[in-house]
Every structure is written in C-alpha cells, then in structure tokens.
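Colleague: here is a sequence together with a model predicted from it:
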Amino acid sequence: MTTVLVADDQDVVRSGLRLILEVAGLDVVAEAEDGAQAVAVAERLRPDVALMDVRMPGTDGIAATRRIVGAGLDTRVLILTTFDLDEHVFAALRAGASGFLLKDVGRHQLVEAVRTVAAGEALFAPSVLRRLVDHYVARPALPAASAGLPGLTAREREILGLIGRGRSNTDIAAELVISMATVKTHVRHLLQKLALRDRAQAVVLAYESGLVVPGSPPPP
C-alpha cells in the first residue's frame, strides 16, 4: 500500500485530503502543519509520497522539499498548491519535486497523481506544464542536444526525449515497439548516467539540453 504524508498549514485541508486518499485505499501515515514538521516526519516514517503545500509558516514547502530530497530519502514530493506562479513551479522543480498540482484538481486526479508519483513518474498540472514549455520556448535551443548528455546511447537519448514530451513508460513501449521491461531498464540507466533523481528532473533536462524543442514534432 502506498504511504502518504500530508503537509498543509490548514487543518480542514489536511482532513479533507486524508479522507479522499484513505477512501481510495492509500495509507496516510501522518500529517504536518509546516515544512519543518514535514521534514521530521518524512525522515522518521519515510512515506512513499509527501503531499506538500507551498505556503506554510516557518519552513515553506519548497524548502521542505529541498531538505527531504537532500536527505536522500526515497520519499517523492508532490506539490499541491493554490498558486501556479512561475517562481513556485521552477523553485519546486529545482528543489526536486516529482510533481506539481493545483488544489482545484478533482478527487480522482489527485489519487491518480499520488499513485503516479509513487511509481516514479513525473506529474504536472496542464497549466504548470504549459508554463514549463513556455519558459523554454523563450530560450534558444542548444545547437547540439547530445553535447549536454554525455554517455547516453542513441536509444537512451530517444527515450529521454519522449519522457520530455510527457510520454509514460507504456506510451514509450508502444511507440518504440519494445517491452515495458526494456523501457524501464533504459530509463533507470539514463537517470543513473545523468545523476537525475526522477522523471521530473529528466523532463527539465530534456528541455534545457535542447533535446526537446517546444512546438517541434517528435523525430520519426
């Protein structure tokens, strides 16, 4: 069973999130009312996912995410906030968050998001993903995408590009006509070679390296 830590400074929000997740069969092992408490609980209980608000008193959600990731915990952080401001999006990604959702998300989408992040996938609300893409549209692409991706095979670069375009492992397996096990192996190797924690960081690198150019079609 997927274990979850809910961190939000509003008691009514925490209670509502707990109810939604537990009804769906997820195990909410703890709640935290600020970032410092979230870090302490994460270090003690090591939940699969920390559902983290951004704006909390004292240590905010971004700083808490940075500390959880920096501690080397297996806990994946899913940011859930009312605000989709650019500085929050990019700060969360730089801190190591595995996903970013807005609080107007539906119950089903919230539950699926937690499960997706727990499985090691990246998850972004549509508006957040648009901001990410728009950010890199405004920047010139690098002349050689592979220059910033040392050690990757051609197949690994291809899969990284598909990850950057939001493809799941299932999508990649179908598109490249390879097994799911092979996809997972390639993804694991490219994350290790590039010292990336998860797919969220892989998405950002795919854009930053110029491997994915917003608005361009995928290679044949």
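Modeller: That came through fine.

Colleague: going forward, measure contacts between C-alpha atoms and count neighbours the same way
Modeller: OK.

Colleague: would you map the helices across this structure?
Modeller: Per DSSP state H, the chain carries helices over the ranges 11-23, 35-45, 61-70, 86-95, 107-118, 126-137, 154-164, 169-176, 180-193, 199-208.

Colleague: make a markdown table out of these and add distance to residue 5.
Modeller: Listed next are those as a markdown table, based on distance: least, Cα to Cα, whole Å:
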| stretch | distance to residue 5 |
| --- | --- |
| helix 11-23 | 9 |
| helix 35-45 | 7 |
| helix 61-70 | 12 |
| helix 86-95 | 17 |
| helix 107-118 | 11 |
| helix 126-137 | 23 |
| helix 154-164 | 27 |
| helix 169-176 | 26 |
| helix 180-193 | 25 |
| helix 199-208 | 20 |
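
Colleague: take the one below as the second:
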Amino acid sequence: MGDEERKLRVLLVDDEPDMLYLLQSVVTAESWEIVGRATNAPDAVRLAERIEPDVAIVDYRMPGENGVELAGRLRSLWPEITNVVFSAMDVEREVLASGHVDRFVRKGDLKNLRTVLDQLNNAFEHKRP
C-alpha cells in the first residue's frame, strides 16, 4: 500500500473497556487504523495532540466531560476532524445540534455504525489527491 492509500486514523473513546473492545473489533474489520484508545476526555485530548486523528468515535456519557464537550475540544484543535458520538440515550437531536458532532450512532447498532464508517471512508477517499 502506497502513501496515497493511507488509512483513516481513528481515535476511540469510551469509559467502558468492553465497549472499547467492541468498537475496536468493528473498526479493525473496516481496515481503518486505530491510532489511539482512551477511557476519558482528558486522556483522549492528550492522545489526540500526539496522533492527530481523522476520526474520533466517542461515547456520549462519560464521567467528567460528555462526548459532545469532548468533540468540541477536538474540533477546536483540529477543525477537519470528523466526530462520531454514540449513545444508548435519546440524545441524537442535542448531539447533532451542538455543531461539533458530524454523526450520531445509537449504541449497540453495529449495522448503522458500519454504514457510517463506510460513508466516512468513501468521503475520505474522495478527498485524497
């Protein structure tokens, strides 16, 4: 694979280790490059400063700072980042209205998550020179 075929660089953030593992298995199946995993917002920001991800897949409900707040911090550091927030709660409207989040996925809906990943991958491929 040449440099022109660089994989999307993905940061995964969830305070539940089991969910991080599940996300990792889905993202790996899509052949993306997982460049970082974090269990809280401060660690996610520190990681992102080093790895500069293309996409952050973030849980909405975490201790301290929720996924929308984290997405806002990531977007302020990297305006081009694509933020995907997921939740079991009925917060889609609030999440998308924030202006920091590009996509919402209901937690546990792996089929929809795969669809979103495919769409983001297609968009990324079209941006390549």
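Modeller: Sure, I can see it. Computed from a predicted structure; not experimentally measured.

Colleague: give the contact list for the residue most central in space within the second structure.
Modeller: Centre of the second structure computed as the mean C-alpha position; nearest residue by Cα atoms, centre = their mean is residue 57, 1.7 Å away. Residue 57 of the second structure is in contact with 10-13, 83-86, counting by Cα atoms under 8 Å, 6 or more residues apart in numbering.

Colleague: which one in the first structure is aligned with it?
Modeller: Here residue 57 of the second structure is matched to residue 51 in the first structure, going by TM-score structural alignment.

Colleague: what about its match, distance to residue 1 of the first structure?
Modeller: 16 Å (Cα to Cα, to the nearest Å).

Colleague: just residue 108 of the first structure next, same as before
Modeller: Residue 108 of the first structure is 17 Å from residue 1 of the first structure, by Cα to Cα.

Colleague: neighbour-wise, which of those two wins?
Modeller: residue 108 (11 against 7; other Cα atoms under 10 Å).

Colleague: let me see the contact set for the more buried one.
Modeller: By Cα under 8 Å, 6+ apart, no residues touch residue 108 of the first structure.

Colleague: residue 105 of the first structure: neighbour count?
Modeller: 14.

Colleague: with the one 5 residues further on instead?
Modeller: Residue neighbour count, defined by other Cα under 10 Å, stands at 20 for residue 110 of the first structure.

Colleague: before we move on, what about the one 3 residues further on?
Modeller: Summarising burial for residue 113 of the first structure: neighbours were counted as other Cα under 10 Å, giving 22.

Colleague: counterpart of it over in the second structure?
Modeller: Under TM-score structural alignment, residue 113 of the first structure pairs with residue 116 in the second structure.

Colleague: same question for residue 130 of the first structure.
Modeller: In the second structure, residue 130 of the first structure lands on no residue (TM-score structural alignment).

Colleague: ok, now residue 11 of the first structure?
Modeller: In the second structure, residue 11 of the first structure lands on residue 17 (TM-score structural alignment).

Colleague: show me what contacts its match?
Modeller: Counting by Cα under 8 Å, 6+ apart, residue 17 of the second structure touches residue 39.

Colleague: same deal with the one 3 residues further on?
Modeller: The contact partners of residue 20 of the second structure, by Cα under 8 Å, 6+ apart, come to 12-14, 37.

Colleague: how close does residue 8 of the second structure sit to residue 49 of the second structure?
Modeller: Distance, residue 8 of the second structure to residue 49 of the second structure, by Cα to Cα: 16 Å.

Colleague: try residue 66 of the second structure
Modeller: Between residue 66 of the second structure and residue 49 of the second structure the computed distance is 19 Å (Cα to Cα).

Colleague: ok, back up a step: pick the one among the contacts of residue 57 of the second structure closest to residue 121 of the second structure.
Modeller: Checking the contacts of residue 57 of the second structure against residue 121 of the second structure by Cα to Cα gives residue 10 as the nearest, at 11.2 Å.
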